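K.L.:
Mind folding the following:
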Amino acid sequence: MNINLPQRDGTVRAYSLQNLEDQLPGSNAPTFNRIAYAAAHVVVDPRAAYEPSGDTPAVDWEATLAFRTYLYSLGFKVAEAMDTAQRGMSIGWPVAAELIRRSISHAKSIPGADLACGAGTDHLDGKKAHSLDDIVAAYNEQFEVVESAGGRPIMMASRALCAAARSADDYKYVYEKIISASREKVVLHWLGDAFDSALAGYWGSADVDTAMATVLEIIAHQKDRIEGIKISLLNAEYERQLRSKLPEGVVMFTGDDYNYGELIAGDSTGESHALLGIFDPIAPVASKALASLARNDLDTYHALMAPTVTLSRELFVAPTQYYKAGVVFLAWLNGHQNHFSMAGGMQSARSALHYADVFLKADAAGVLIRPELAVKRMKQFMDLVAGIEN
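P.N.:
A predicted model of the protein is given here:
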């Protein structure tokens, strides 16, 4: 199968697909020896009437939940209403709350399905200043939605707290209030400013070592109420450093979409579990890789995972926060949804050249599960967006 794709020198060249066989999931979910949460995207309904520039898009609930069924079938847990679901970027709290309720109910209908859900403070008015107690109340409100529906919370980083805090003590105050009141063990979330510039200096310092000392103190005080911490700084050494200092019983969830392959595999300092947005588009290959790791077949694990890291680095290229566009693009190519339309029109956040590179690297990584359909849709896309006939 051939397709004409744009080049960075302005020319067009023909490309022949490398992987030609369908990669559909088997009947039984594989077993992993790592906890693997896939942060899942949301499918909007482009035929519905809604304001694209707002934060209450019309969600296609059937397609959105069907994709979660697909992830469960591959052995993954789901991290719901997180950054990959455009949380805080065209998906506001009312829609996120409905997503959480529906996703928890949906998971209960699937044997073995498991999920955790993002709870934050994104319903606070970002144009106003808020007190620490306002922020505590906001977290409590969202925790209540998650826990009353029967879910487990992921305590998302708060833009409001980052704006209000004047010292590390302010973070300690808020986090200890929320964690101590939670009905379930909490997963903490350290999201770097590459993903959200409003979170620069989180934990009260722009110095990572100082920030790390603060979060370790918070964890030490509440270690029996914390499942783990996800760190998304795109720096493997920072993750290893924090991982080595976590108290027993608190696990590291890698959120490093650049270095997850080596961090999950582990080394003499330990290994990371995973809570990753990249698992959404690479799910079929990552599932096979994690199953190989569980069998202690490291050669197969690395052979499968390494090409996905190359793809991930393209998807998460700066401006990193627009990685969701490539995630949904691949979901469309793979037939998980019948359109490439996103909340807030985010499909327009990347160039045709970027999408061409994503297509090439997705093929090399073996994540195009229906190659014939992917080529057909890629040709349509290139004709429409880049004026390239195929």
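K.L.:
going forward, measure contacts between C-alpha atoms and count neighbours the same way
P.N.:
OK.
K.L.:
list the contacts for the closest residue to Trp203 other than its chain neighbours?
P.N.:
Once flanking residues are discounted, Trp203 sits nearest to Ala211: 5.2 Å by CA to CA, 6 or more residues apart in numbering. If you count contacts by CA atoms under 8 Å, 6 or more residues apart in numbering, Ala211 has them with 201-205.
K.L.:
cool, Arg377 as well?
P.N.:
Arg377 touches Leu333, counting by CA under 8 Å, 6+ apart.
K.L.:
That one and Pro284, how far apart?
P.N.:
20 Å (CA to CA, to the nearest Å).
K.L.:
now swap in Leu115 and tell me
P.N.:
Counting by CA to CA - Leu115 and Pro284 are separated by 18 Å.
K.L.:
again with Leu353
P.N.:
Applying CA to CA to Leu353 and Pro284 gives a distance of 25 Å.
K.L.:
Check Ala39 too.
P.N.:
From Ala39 across to Pro284, the span is 14 Å (CA to CA).
K.L.:
Looking at those two, which one has more neighbours?
P.N.:
Legend: neighbour count by other CA atoms under 10 Å for Ala39 and Pro284, higher for Ala39 (29 against 22).
K.L.:
isn't that one right next to Phe76, touching?
P.N.:
No: between Ala39 and Phe76 there is no contact under CA atoms under 8 Å: 9.7 Å.
K.L.:
which stretches of the stretch 151-300 of the chain form helices?
P.N.:
159-164, 168-181, 208-221, 236-245, 260-265, 279-294, 298-315 (DSSP state H, counting those that start in this stretch).
K.L.:
so can I have TSV of these showing distance to Ala107?
P.N.:
TSV is the format used below for the helices of the stretch 151-300 of the chain (distance: least, CA to CA, whole Å):
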stretch	distance to Ala107
helix 159-164	29
helix 168-181	24
helix 208-221	29
helix 236-245	30
helix 260-265	25
helix 279-294	17
helix 298-315	27
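K.L.:
Show me which of those has the highest average neighbour count.
P.N.:
helix 279-294 (a mean of 23; mean count of other CA atoms under 10 Å).
K.L.:
Between helix 298-315 and it, find me the angle.
P.N.:
160 degrees (axes from the mean of the first three to the mean of the last three CA atoms, to 10 degrees).
K.L.:
Another sequence for comparison is provided below:
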Amino acid sequence: MTSANASSRTGTMEPLLLPASDGTLTPYRLRPRSEAFNAELTGKPATRSVYAAAHVVANPFVDPTDRGTANEIDWNATMAFRRHLMSLGLGVADAMDTAQRGGGLDWTLAKTLIQRSGAEARAMGGNLVCGALTDQLAPGQIWPLEQLVDAYLEQATWIRECGGVPVLMASRHLAAAAASVADYERVYDDVLRQVDGPVFMHWLGEAFDPSLRGYWGTTDLDAAADTFLAIIGRHSAKVAGVKISLLDEQREVDIRRRLPEGVLMHTGDDFNYVPLIAGDGPDGHDHSHALLGVFDALAVPARAALARLDDGDIGGFAAILEPTVPLARHLFTAPTSAYKTGVVFLAWLNGHQDHFRMVAGAELQRSVLHLTRVLTLADEAGALADPDLAHARMRSFLATVGIES
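P.N.:
Model prediction:
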């Protein structure tokens, strides 16, 4: 659909009646499609290493007795979405929290996901990183540190065999078992000594997972950063990149400036990604790369903005992405762990799946009012691929709660 057609068709549609918290309904008309969706977006970004953390598409017909089995995933739609991201030149970060890892996606399902995504990446020449955890071990008990090392290595080996790069994610088991900073150092040192490089290191903050409070052995984030950087420094030959998900722009910049040569900072800050990726040096050389859950929902605008950055047009990069920040901040509002619901809602509005259902029923983690705001902010951000489709799907969604436009 051309931009002109999008404009004329959108302009003739009846307005949506959107609910407010006081029970009133307000007419709302969607804007024409953003020009970003008309651009030729091929090839990988030249100046930044960029990964979109991808969600999984649930099988809407799964029987409750099949929860947690391969039947719970619509594998065709899940892989089609990864091909979409790779076709834009974006790398895929898989089997991480955006894919509901630890919230419906266990290690058994993650293994299949990693294997299938690895095959897609090989076929398309795409970049793939995947989360390595310790979640093959049963929850709710304290595991010996050496078993946590073995669990990390088992998952990292599988990821490598499937063609991906392991991302050593923060382990809930380690957070429960570690009694000191030395315990964290022991586990990570042992893993990094034995793992085949390269790997990414991931620091996931408690906003995303409250059980990770005090990770690295302390709630003092300055001291935690010292431990994190010391481990990376001892193994910099194997650590290709780090992902920081603390939603703290200045702290990320401070850590970025202390990384060893050749270790790339990949921002996981879904609030402050625009200035972090643009950089703060005179020519934008002091910058973060990206591994972002919000780029699942913003893949096309993000790729269009990165093309501007590749041309040295930092202003053009910001002009495309700055309008997306209110949407990102809304998606990741507390409880931050529920952000995946809004991401999948947008994937449905944008035609990447045929329904709004999620693994483990996570579509219920956000309210109707929250999701209504997702629609309007996505519209304002130029993040709706087809406003006519989004209009029709939003109308059907509202009808399920008794609102007829």
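K.L.:
TM value for the aligned chains?
P.N.:
The TM-score (TM-score structural alignment, normalised by the length of the first structure) is 0.96; 388 aligned residues with a CA RMSD of 1.5 Å.
K.L.:
Aligned against the second structure, show me the partner of the residue nearest to Trp203 of the first structure.
P.N.:
Using TM-score structural alignment, the partner of Ala211 of the first structure in the second structure is Ala224.
K.L.:
quick revisit: pull up the gap between the residue nearest to Trp203 of the first structure and Phe340 of the first structure, please.
P.N.:
39 Å.
K.L.:
what's the answer for Ile282 of the first structure, then?
P.N.:
Counting by CA to CA, the gap from Ile282 of the first structure to Phe340 of the first structure is 18 Å.
K.L.:
What residue in the first structure is paired with Leu212 of the second structure?
P.N.:
In the first structure, Leu212 of the second structure lands on Leu199 (TM-score structural alignment).
K.L.:
contacting residues around the closest residue to that match other than its chain neighbours?
P.N.:
Counting by CA to CA, 6+ apart, Leu199 of the first structure lies nearest to Asp193, which is 5.3 Å off, once chain neighbours are set aside. Listed by CA under 8 Å, 6+ apart, the contact partners of Asp193 of the first structure are 199-200, 233.
K.L.:
and what of Ser180 of the second structure?
P.N.:
Counting by CA under 8 Å, 6+ apart, Ser180 of the second structure touches Gly217.
K.L.:
ok, the equivalent of Ile388 of the first structure over in the second structure - how many residues close by?
P.N.:
Residue correspondence to the second structure (TM-score structural alignment): Ile388 of the first structure is matched to Ile403. Residues lying near Ile403 of the second structure (other CA under 10 Å) number 15.
K.L.:
same check, this time on Pro387 of the second structure
P.N.:
Neighbour tally, Pro387 of the second structure, other CA under 10 Å: 24.
K.L.:
Verify the stated contact: Ala352 of the first structure with Gly387.
P.N.:
No: using CA under 8 Å, Ala352 of the first structure is not in contact with Gly387; the gap is 10.1 Å.
K.L.:
More neighbours: those two, which one.
P.N.:
Neighbour count, other CA under 10 Å: between Ala352 of the first structure and Gly387, Ala352 has more, with 16 against 11.
K.L.:
Name all residues that make contact with the equivalent of that one over in the second structure.
P.N.:
Aligned counterpart of Ala352 of the first structure in the second structure: Val368 (TM-score structural alignment). Applying CA under 8 Å, 6+ apart to Val368 of the second structure gives no contacts.
K.L.:
go with 10 Å
P.N.:
18-21, 374, 397-398, 401 (CA atoms under 10 Å, 6 or more residues apart in numbering).
K.L.:
And Arg370 of the first structure, how close does it get to Leu20 of the first structure?
P.N.:
As defined by CA to CA, Arg370 of the first structure lies at a distance of 8 Å from Leu20 of the first structure.
K.L.:
Skipping its backbone neighbours, what lies nearest the residue most central in space within the first structure in space?
P.N.:
Residue closest to the average C-alpha location in the first structure (CA atoms, centre = their mean): Gly277, at 2.3 Å. Counting by CA to CA, 6+ apart, Gly277 of the first structure lies nearest to Ala39, which is 4.7 Å off, once chain neighbours are set aside.
K.L.:
Looking at the second structure, name the residue matched to the one you found.
P.N.:
Match for Ala39 of the first structure (TM-score structural alignment): Ala53.
K.L.:
Relative to Pro15 of the second structure, how far out is the aligned partner of Lys376 of the first structure in the second structure?
P.N.:
Lys376 of the first structure maps onto Ala392 in the second structure, with residues paired by TM-score structural alignment. Distance of Ala392 of the second structure to Pro15 of the second structure, given as CA to CA: 11 Å.
K.L.:
Give the residue from those two that has the larger number of neighbours.
P.N.:
Neighbours per residue, other CA under 10 Å: of Ala392 of the second structure and Pro15, the larger number sits with Pro15, 16 against 13.
K.L.:
The more buried one contacts Thr26, correct?
P.N.:
Yes: judged on CA atoms under 10 Å, Pro15 of the second structure makes contact with Thr26 at a distance of 9.1 Å.
K.L.:
And the helices in the stretch 301-405 of the second structure?
P.N.:
Under DSSP H, counting those that start in this stretch, the stretch 301-405 of the second structure gives helices at 314-321, 325-331, 339-349, 368-381, 387-399.
K.L.:
Which positions in the longest one come out as buried?
P.N.:
In this case it means helix 368-381 of the second structure. Under the neighbour-count criterion of 16 or more other CA atoms under 10 Å, helix 368-381 of the second structure has 368, 370-381 buried.
K.L.:
ranges for the strands of the stretch 101-250 of the second structure?
P.N.:
128-132, 165-168, 199-204, 239-245 (DSSP state E, counting those that start in this stretch).
K.L.:
To Thr98 of the second structure, which of those strands lies closest?
P.N.:
Within those, the stretch nearest Thr98 of the second structure is strand 128-132; the backing value is 10.6 Å (CA to CA).
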